[in-house]
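Participant: give me a 3D structure for the following:
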Amino acid sequence: MITKKLGALEVGAQGLGCMGMSQAYGVRDNEAESIATIHRALELGVTLLDTANVYADGVNEELVGRAIRESGVNRDDIVLATKFGIVWTDGQMSARGGAAYVKECCEASLRRLGLDHIDLYYQHRVDPDTPVEETWGALAELVEEGKIRYAGISEASAESIRRAHAVHPVTALQSEWSLWTRGIEDEVLPTCRELGIGIVPFSPLGRGFLTGQVTSVQDLPEDDMRRRLPRFAGENFDKNLAIVEALRALAEEKGVTAGQLALAWVQHHGDDVVPIPGTKRRRYLEENVASVEIALNSLSESDLKAIEDAAPASAVAGARYPESLSRAAGK
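Facilitator: Okay, the predicted model is just below:
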């Protein structure tokens, strides 16, 4: 796999989001397959593995750490990313960013991971009640102590990114970016490029919707968090499915899947863009990784226009999150 740069950090052109191995997308009943998927990712040149302390209350960090330790791959060849800052209280999501809290979270993550350092440590959400300068002062100290190598920020506004970067270099921004989530393009993306900050799109497949594999809400397990998302509900689902059908028709013309085309569209946006599609199965991982080659060699400017015409941002129905999640979706 080719590599790309997130600031000063070099990684494989596509990463692996590991959240779904432990929470959110249905029953987790095959830890062995999840670990095998991580090992296969490393074999394929995927070097960026993404987790967070909040994913299944730390269980995902434990799983990813175990997979790294058992992989046989040199630790220096793996870029482990985790996060701090999201707090759940009575089903409501909020954020914390106090200096002492940042350091406590880092120590706890290192224990769960069973590793001696974190390569990329993200502020998962900006705390509206704590100056971002305080949070980033703590991150700078963790870098000095060798506990983390680089610091990133997630779902942040252009203003918050600038303020953080003034304290300590922001290596990467992790935000949702896909054919049906385009919010970073107007202000956040130009700011990151001005400052030399890499872009790590999460949910580049629209939480799996853009693959075309979900044709009904009934396809989703009862405990799947997507059942609570507005874009998967009622009339919104049907309207969004029409977008996927148009994308699928284009994909068939090129002999690829709708998901590969959607991922290639994200990949094609630059050498500073490293999407992290999530999966817990090797066969989907391999399909996703193949999109890197499609982005490099199979997409012309006319193809990109056809993709955007098939999936215009204005046609997407429904908000990203319900109200209980949107309050801390990004500042």
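Participant: going forward, measure contacts between C-alpha atoms and count neighbours the same way
Facilitator: Fine.
Participant: show me where this protein has its strands.
Facilitator: Ranges of strands within the chain are 3-6, 9-12, 16-17, 48-50, 79-84, 86-89, 92-95, 118-123, 148-154, 172-176, 198-202, based on DSSP state E.
Participant: compare with the first, here's sequence two:
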Amino acid sequence: MATTEGTWRYRDRFGDAFGRTGFRQFGPGVVSSLGVGTYLGEPTDAVDDRYREAIVTALENGVNVVDTAINYRCQRSERVVGRALGESDADREEVFVATKGGFVPFDGSRPADPGAYVRREFLETGLASPDDLARGSHCIAPSFLDAMLDRSLDNLGVDQLDLYYVHNPETQLAVRSREAVYDQLGAAFRLLERRRIAGDLGSYGVATWDAFRVPQGHERYLSLPEVISRADSAADAVGVADHGFDGHGLAAIQLPFNVHMADAFTERVHPVDGVEKSALECAREAGLGVFTSASIGQGELSVEGAIPPEIDERLAGDTPIQRAINFARSAPGVTCSLVGMSRPEHVRENVAACTFDPLGARAFDETFE
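Facilitator: Alright, predicted model coming up:
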């Protein structure tokens, strides 16, 4: 697991090469403000090899955050992260590893009949029940997450995870009420609190696409304050204080954020003591880290002209990608911006973005005036 001593040691080795806030505090340790994402790409050996080389390059050049999920590329992304951790010069204690559970994962390749695969591998084995599945592919029942967490540990070749996300819980809103989904999250959090007590993970979080940035009336909306409340209740129910923990283990959220998807900053949809706040503001005040996905719009912001000129001219960076990364890194409350990196040359360009200073809070606010 990443440790305070290990992550600060990593920061001391690379931090001087970066601009202001190239590394940011997360808990008692520090993480790079740029992280490696592993979502995109076909489930092939060739893509595995590129990812492995890219992740090793990142870990050896100042990026100590790697984000994945058990369903990414049919479990191949987790497995290649594990190989890269073994090959890199970085110590395990220096690297922050996050993964996710919620979507039913294929194994190595997409099956010819996905429905039959899910029935055979998950329903008939008892890993999931039909009542717990949403859209035939999503489950956050505690027993399912428990099994998937174990599988993720095996895939990654690690004894402990630094951060384990409940993955896109808003998917469950397709088949049940919002209150029922909050109850599901409470049950999932109780499981993750027990795994935290057991030493299998350092913290947990919620990774979303829509939930925290859409209006309250939206069919995929979830209230971040309510989610935090369910984590408080879960910690109390499990009795974490008796095991030396100070409060719940909910430590982070993940959501998309870029120059074209800035809702997490602009949309005030989370009521806190009678005041509507944005997801970023709510998370910051609650002490949660924020890891942004789609930080370069899954590649759409890599071309000249993709960033509005009036914003682009304010951002530091030699290339559109570097400026897009620096927009995401500049938002108040953002801990780390995740970018898919499946080639070493992508890593080098992205890491160079961190040699530039991000916008200050006031300058960032001015981009929306």
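Participant: mind checking the TM-score on these two?
Facilitator: Put the two chains on top of each other and the TM-score (TM-score structural alignment, normalised by the length of structure 1) is 0.73; 275 aligned residues with a CA RMSD of 2.9 Å.
Participant: Serialize the strands of structure 1 to CSV and add fields for mean neighbour count and distance to residue 274 of structure 1.
Facilitator: Formatted as CSV, the strands of structure 1 follow (neighbours: other CA atoms under 10 Å; distance: least, CA to CA, whole Å):
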stretch, mean neighbour count, distance to residue 274 of structure 1
strand 3-6, 20, 7
strand 9-12, 18, 8
strand 16-17, 24, 10
strand 48-50, 25, 9
strand 79-84, 24, 13
strand 86-89, 14, 23
strand 92-95, 18, 25
strand 118-123, 24, 14
strand 148-154, 25, 14
strand 172-176, 25, 10
strand 198-202, 26, 5
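Participant: wait, which of these is closest to residue 141 of structure 1?
Facilitator: Evaluated over the strands of structure 1, closeness to residue 141 of structure 1 peaks at strand 148-154, with 9.2 Å, by CA to CA.
Participant: where in structure 2 does the closest one fall?
Facilitator: Mapped onto structure 2 with TM-score structural alignment as the criterion, strand 148-154 of structure 1 occupies residues 201-207.
Participant: make JSON lines from the strands of structure 1 and add distance to residue 285 of structure 1 to it.
Facilitator: Converted to JSON lines, those look like this (distance: least, CA to CA, whole Å):
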{"stretch": "strand 3-6", "distance to residue 285 of structure 1": "17"}
{"stretch": "strand 9-12", "distance to residue 285 of structure 1": "14"}
{"stretch": "strand 16-17", "distance to residue 285 of structure 1": "8"}
{"stretch": "strand 48-50", "distance to residue 285 of structure 1": "13"}
{"stretch": "strand 79-84", "distance to residue 285 of structure 1": "18"}
{"stretch": "strand 86-89", "distance to residue 285 of structure 1": "27"}
{"stretch": "strand 92-95", "distance to residue 285 of structure 1": "30"}
{"stretch": "strand 118-123", "distance to residue 285 of structure 1": "22"}
{"stretch": "strand 148-154", "distance to residue 285 of structure 1": "23"}
{"stretch": "strand 172-176", "distance to residue 285 of structure 1": "19"}
{"stretch": "strand 198-202", "distance to residue 285 of structure 1": "15"}
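Participant: for residue 56 of structure 1, which of those is the nearest?
Facilitator: Going by CA to CA, the one of those nearest residue 56 of structure 1 is strand 86-89, 11.6 Å.
Participant: show me the contact partners of the closest one.
Facilitator: The set of residues that contact strand 86-89 of structure 1 without belonging to it, under CA atoms under 8 Å, 6 or more residues apart in numbering, is 54, 93, 94, 95, 96, 124, 125.
Participant: quick one: which of these is nearest to residue 282 of structure 1?
Facilitator: Using CA to CA, the shortest approach to residue 282 of structure 1 within the contacts of strand 86-89 of structure 1 belongs to residue 54, at 24.1 Å.
Participant: show me the contacts for that closest one.
Facilitator: 83, 84, 86, 87.
Participant: what does the third one correspond to in structure 2?
Facilitator: So the one you mean is residue 86 of structure 1. In structure 2, the residue matched to residue 86 of structure 1 (TM-score structural alignment) is residue 103.
Participant: could you measure its match against residue 13 of structure 2, distance?
Facilitator: The spacing between residue 103 of structure 2 and residue 13 of structure 2, counted by CA to CA, to the nearest Å, is 37 Å.
Participant: now which residue in structure 1 aligns to residue 32 of structure 2?
Facilitator: When the two structures are superposed using TM-score structural alignment, residue 32 of structure 2 falls opposite residue 12 in structure 1.
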